[in-house]
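K.L.:
Provided below for reference: sequence and predicted model.
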Amino acid sequence: MRFVVYGAGAIGGTIGAQLFRQGHDVTLIARGAHYEAIRDNGLRLDTPDESVTLEIPVASRPADVKLAPGDVVLLAMKTQDTLPALAELYAAAPPEIVVACAQNGVENERLALRLFPDVYGMCVVLPAAFLEPGVIEAYMAPVSGALDVGRYPRGDDETARSLAEAFAGATFESRARPDIMGYKYGKLLNNLGNAVEALLGPGDQGKEIVRRAREEGAACLRAAGVEPPDVQPLISQSRPVRGRRRSGGSTYQSLQRGTGTIEVDYLNGEIVLLGREHGIPTPVNELLRRLANRSAREGHGPGELTAEEFWTALEGTGR
């Protein structure tokens, strides 16, 4: 099978690079300066153990890839970018492709299934960073992370097993799971702390805020009849790359890079949505969503809020 990695940032770049190193047919889709850097100089993958530059084929849009039936397209952009990305993919691809969502949150698979019949969810635990065009930093080695996969909305099949086998042979822990969305809901609960890390910076100063956000999240999932398994994070196993430790997760990196957008509407915002549907109050997640969106929109960097300022703002909401 050929892998087309649509969104070659931290997650997509690491997955594409490791698959390519194991001899898989891989094409990356990247944008702007990142596309130009990979096209002209290759993709550099820095890990705790080594730095390699790989001449991976790259395109700037799906129309330039010549997609064929049986190709596996790994979506790896942030969820707020998924709809326009899928529109481009739909215009350029035959319906017989496989779409696998290597993304946080639980909305991407549903969006993809509107357009393509063969959709797979991936529960991704992969500490990596993309802060410079053409360069990806992956902070675990020799195992790069975990990529469990399963058919959406549920089920196990040969494609899921083949994907898991390919990932497992390319430095990832990977299992085919028929209940993959349960695992993605479990990962969603972990990701509710992303906004806290982005707003307050790494450390324990936001520990109680994270606890409250996850408590709200768990209550909403119970009300929705979702009982996710515990997804143990691997982030604690990360190691420095070129003497530098991972500064923060994907939401933190969005503020750090000044992208102007952030993924919280599909992380904390997913809990807010479930709370509204099931009558569960979610004031902590709602405030995190609003503050993180404002920080991205106004160009603030990570770590510019204090815990005291957050609690004061929460009291001001009257909740």
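P.N.:
Sure, I can see it.
K.L.:
please make it C-alpha for all contacts and neighbour counts, starting now.
P.N.:
Fine.
K.L.:
check which helix or strand the closest residue to residue 177 other than its chain neighbours maps to.
P.N.:
Leaving aside its chain neighbours, residue 177 sits nearest to residue 150 (4.9 Å; criterion: Cα to Cα, 6 or more residues apart in numbering). Residue 150 is part of strand 145-151, with elements assigned from DSSP states H and E.
K.L.:
now that strand, how far from the centre of its chain.
P.N.:
Put simply, strand 145-151 sits 12 Å off its chain's centre (Cα atoms, centre = their mean, to the nearest Å).
K.L.:
show me what it is packed up against.
P.N.:
Counting by 3 or more Cα pairs under 8 Å, 6 or more residues apart in numbering; DSSP states H and E, the packing neighbours recorded for strand 145-151 are strand 119-125, helix 158-168, strand 172-173, helix 180-191.
K.L.:
right, so those: which one is the most enclosed?
P.N.:
Each of the helices and strands packed on strand 145-151 was scored by mean neighbour count; the highest is strand 119-125, a mean of 27, by mean count of other Cα atoms under 10 Å.
K.L.:
comparison target, given below:
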Amino acid sequence: MRYIVIGAGAVGGAIGARLHQGGHDVLLVARGAHLAALRADGLRFVTPEGAETLRIPATGGPVPARADDVLILATKSQDTVAALDGWSRDLPVVCAQNGVANEREVLRRFPDVYGMCVWLPAQHLEPGVVAAYAQPCTGMLHVGRYPQGVDDRTEQIVADLGKHGLAARATPDVMRWKHGKLLGNLGNAVEALVGHPDGMADLAERARAEARAVLDRAGIPYSTPEEEAAVRGHQVDVRPITGVSRGGGSSWQSLARGSGSIETDYLNGEIVLLGRLHGVPTPVNEVLRREADRCAREKLPPASMPLETLNALIDERCAAGSR
């Protein structure tokens, strides 16, 4: 197979790097300064073991399809539709993305869609550079056909991912695992907005408790932290990288890059949507979604809001909802 990684940022760049190191044919899809750096100097892939420059082919857009191509979509969720424009609709698409809305959106256009639940702590802030912080495996990836099941292609993708530096599992109920990951990702907006002051973890847990009530009302199954810990073990432990400081997660990085957009509509916003559909109030996630989106539009840096201010906005929204 040739793996075409659309969105060669933190997660996509790390997956593409490990597939390339495993001897697979890889094409990275990027844009702007990142694409220029990849073409000129290659991908500088930095891990706790050291740094390596990988000469992986890169393009800015669709290329003629081959029969053995697999698209790995690693963009932010808000970019899903635009990122797939121009690619052959006959190709299988693996959604290596946070959130749970991408697979359904892609299935409108592509008949063969796979979900990927990604546990892969990585950072992309500088053109041409991706840092991945976990050992002994760079990431653990659950892969399954959407909406359910495992097929021969799933098994081949999992085998290829597992050849070098990644742990991968064929998972028939992949969307259950992605809903579990969604619960964990609800704290991304908190981190992006306020950083890591005392009390931020409590606010993130309020968002998750609200979300669990929504998912339970909707009858949507999700993996638990205990299940995730048992599967992950110590295969994806975060380690420091000499000379490379670790900032924050994907939403934090969106604000740090000043990208102008953020994926919160598909994380906290997913809970808000489900809450509205099933009659469950979601004031915590509603404020987190709104404020993260505002900060992205205004290109504010991460941690630009005091935690006290954010808590006050949430309390105000809760009070308004109770009247």
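P.N.:
That came through fine. Computed from a predicted model, the values in this text were never measured in an experiment.
K.L.:
now the TM-score, please.
P.N.:
TM-score for the superposed chains, counting by TM-score structural alignment, normalised by the length of structure 1: 0.95, backed by 313 aligned residues with a Cα RMSD of 1.5 Å.
K.L.:
mean distance between the strand holding residue 150 of structure 1 and structure 2 after superposition?
P.N.:
Following superposition, strand 145-151 of structure 1 is found to deviate from structure 2 by 0.5 Å on average (mean Cα distance after the TM-score superposition for structure 1).
K.L.:
would you list every one of the helices in the stretch 151-300 of structure 1?
P.N.:
158-168, 180-191, 194-200, 207-223, 250-257, 268-278, 283-298 (DSSP state H, counting those that start in this stretch).
K.L.:
mean per-residue distance, the shortest one to structure 2?
P.N.:
Pointing back at helix 194-200 of structure 1 there. By mean Cα distance after the TM-score superposition for structure 1, the fitted helix 194-200 of structure 1 averages 0.4 Å away from its aligned residues in structure 2.
K.L.:
which elements pack onto that helix?
P.N.:
Going by 3+ Cα pairs under 8 Å, 6+ apart, helix 194-200 of structure 1 lies up against helix 250-257, helix 283-298.
K.L.:
could the ones you listed go into CSV alongside distance to residue 308 of structure 1 and mean neighbour count?
P.N.:
As requested, those are exported to CSV (distance: least, Cα to Cα, whole Å; neighbours: other Cα atoms under 10 Å):
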stretch, distance to residue 308 of structure 1, mean neighbour count
helix 250-257, 20, 22
helix 283-298, 14, 21
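K.L.:
make CSV out of those helices and add distance to residue 97 of structure 1.
P.N.:
Shown next, in CSV, are these (distance: least, Cα to Cα, whole Å):
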stretch, distance to residue 97 of structure 1
helix 250-257, 28
helix 283-298, 34
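K.L.:
re the thing from before, between the helices and strands packed on strand 145-151 of structure 1, which one is nearest to residue 209 of structure 1?
P.N.:
helix 180-191 (12.8 Å; Cα to Cα).
K.L.:
show me what that closest one is packed up against.
P.N.:
Counting by 3+ Cα pairs under 8 Å, 6+ apart, helix 180-191 of structure 1 packs on strand 119-125, strand 145-151, helix 207-223.
K.L.:
that helix vs structure 2, average distance?
P.N.:
Helix 180-191 of structure 1 sits 0.3 Å off on average (mean Cα distance after the TM-score superposition for structure 1).
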